[in-house]
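Chemist: quick one, structure for this:
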Amino acid sequence: MPKHNETRSLPYTPEQMFDLVSDVGSYAHFLPWVNSVRVRTDSKTETVADLLVGYKGIKESFTSRVHKARPSHVRVDYVDGPLKHLHNEWKFRPNGTGGVTVDFEVEFAFKNKLFDMLAAQMFEKALRKMIGAFEKRAAELYAK
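Modeler: Below you'll find the predicted structure:
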């Protein structure tokens, strides 16, 4: 099962990064491979959403539950779809210089063994692209 941990120091506040990551409804505007999002429920502490993702003619939808603890933590758990397992966590903490330290962890597995093998081969590249998209979006929204 592919798994990745990463820590980044960024020039934004924990609140800003929390707002960006927890705004699942906006993912289709900036995340690669996310074609559309349908938010089923949204509250201060939890969002349930369906995401339609696609790559080279392959499209799949899945449902996830996003647990939110403003401003320090976002946890995403898999509910339904083509995956066997999906879990990711974002932790945001002040870095002492007016910015934020972001700890990110993701792990997943597809039910389909072929998809699982393909994903494992592309995992690092796809993950870098996704993390880069969050950083670019933060710069667009928050850079002074």
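Chemist: switch to C-alpha atoms for all contacts and neighbour counts from now on
Modeler: Fine.
Chemist: list the buried residues for stretch 107-115?
Modeler: The neighbour-count criterion (16 or more other C-alpha atoms under 10 Å) identifies F108, A109, F110 as the buried residues of stretch 107-115.
Chemist: same check on stretch 126-136?
Modeler: Neighbour-count burial for stretch 126-136, with 16+ other C-alpha under 10 Å as criterion, is recorded at M130, A133, F134, E135.
Chemist: against S9, how distant is the last one?
Modeler: According to C-alpha to C-alpha, to the nearest Å, E135 stands 11 Å off from S9.
Chemist: what's stretch 9-17 in contact with?
Modeler: For stretch 9-17, contacts defined as C-alpha atoms under 8 Å, 6 or more residues apart in numbering pick out 70-72, 92-95, 98-102, 138, 142.
Chemist: of those residues, which is the nearest to F115?
Modeler: Proximity of the contacts of stretch 9-17 to F115 (C-alpha to C-alpha) peaks at V102, which lies at 28.9 Å.
Chemist: could you also give me the structure for this next sequence, so I can compare it with the first?
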Amino acid sequence: MNKFIRKSSSFIGNSIQQNGIYTKPTSNQLYNARHIFGFGEAVSKKKVYQRKELVGYSMQQMYDVVADVDNYKLFVPYCKKSTVYNRKENSAQAQLVVGFPPLYERYTSNLTLQPPHLIKSECFDGRLFNYLQNYWGFSAGLKDVPDSCVIDFRVTFEFKSALHSHLSHLFFDAIVQQMEMAFVREAERRYGSAKIKPLLLSLQRS
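Modeler: The predicted structure is shown next:
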């Protein structure tokens, strides 16, 4: 008679409801559930994103926009708060609150400043991250267009939780691209239209 009963099952807690009866899931069923929802051992907690782009603004102009951390809250998506302190000639610290829906993180960023070539920020005290590193490199653009440069933008971070890492896979690329483009739009607001159209040179992510 059992062969005529339609089988249906669902996970509830550490048990499976199958035809109205709760039973202990098999190891194979647990494995499948973990990987469907991204909780298996195969999920990497580390994310790396690197993008190189030619833009129609000078190295100094783009450097000044990215170095203006105090005003990130005004033009960087998902940045809710940004305050710079301990300013020195080539370094500073910043307190930031950043929202990556549905996650929000408050952290201290250690800044390395080498105008107009490099800005690096490193965070090791986050609640959600083991570490978070942002790198902005600026190099000369086209020889016949002085107000152009190549932006080398890199983000590397590792979540403490595999769950948060899985959630980030759903929206990470889109958010990082939005954040990067926000700096170019801010350059346009400050300095006017770009001298050339942006050109993507390379894109790597893992």
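Chemist: can you pull the TM-score for these?
Modeler: Counting by TM-score structural alignment, normalised by the length of the first structure, the TM-score of this superposition works out to 0.92. Behind it: 144 aligned residues with a C-alpha RMSD of 1.5 Å.
Chemist: returning to what we had before: which ones among the buried residues of stretch 126-136 of the first structure lie within helices?
Modeler: M130, A133, F134, E135 (DSSP state H).
Chemist: aligned against the second structure, show me the partner of the second one.
Modeler: Okay, so that is A133 of the first structure. Under the alignment defined by TM-score structural alignment, A133 of the first structure corresponds to A182 in the second structure.
Chemist: show me the contacts for the residue lying closest to that match once chain neighbours are set aside.
Modeler: Counting by C-alpha to C-alpha, 6 or more residues apart in numbering, A182 of the second structure lies nearest to V76, which is 5.8 Å off, once chain neighbours are set aside. Neighbour list for V76 of the second structure: M179, A182, F183 [criterion: C-alpha under 8 Å, 6+ apart].
Chemist: on that earlier part again, could you dump the ones in helices among the buried residues of stretch 126-136 of the first structure to JSON lines with distance to A120 of the first structure?
Modeler: Shown next, in JSON lines, are those (distance: C-alpha to C-alpha, whole Å):
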{"residue": "M130", "distance to A120 of the first structure": "15"}
{"residue": "A133", "distance to A120 of the first structure": "20"}
{"residue": "F134", "distance to A120 of the first structure": "21"}
{"residue": "E135", "distance to A120 of the first structure": "23"}
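Chemist: of all the residues you listed, which comes closest to S22 of the first structure?
Modeler: The shortest approach to S22 of the first structure among these belongs to F134, at 11.5 Å (C-alpha to C-alpha).
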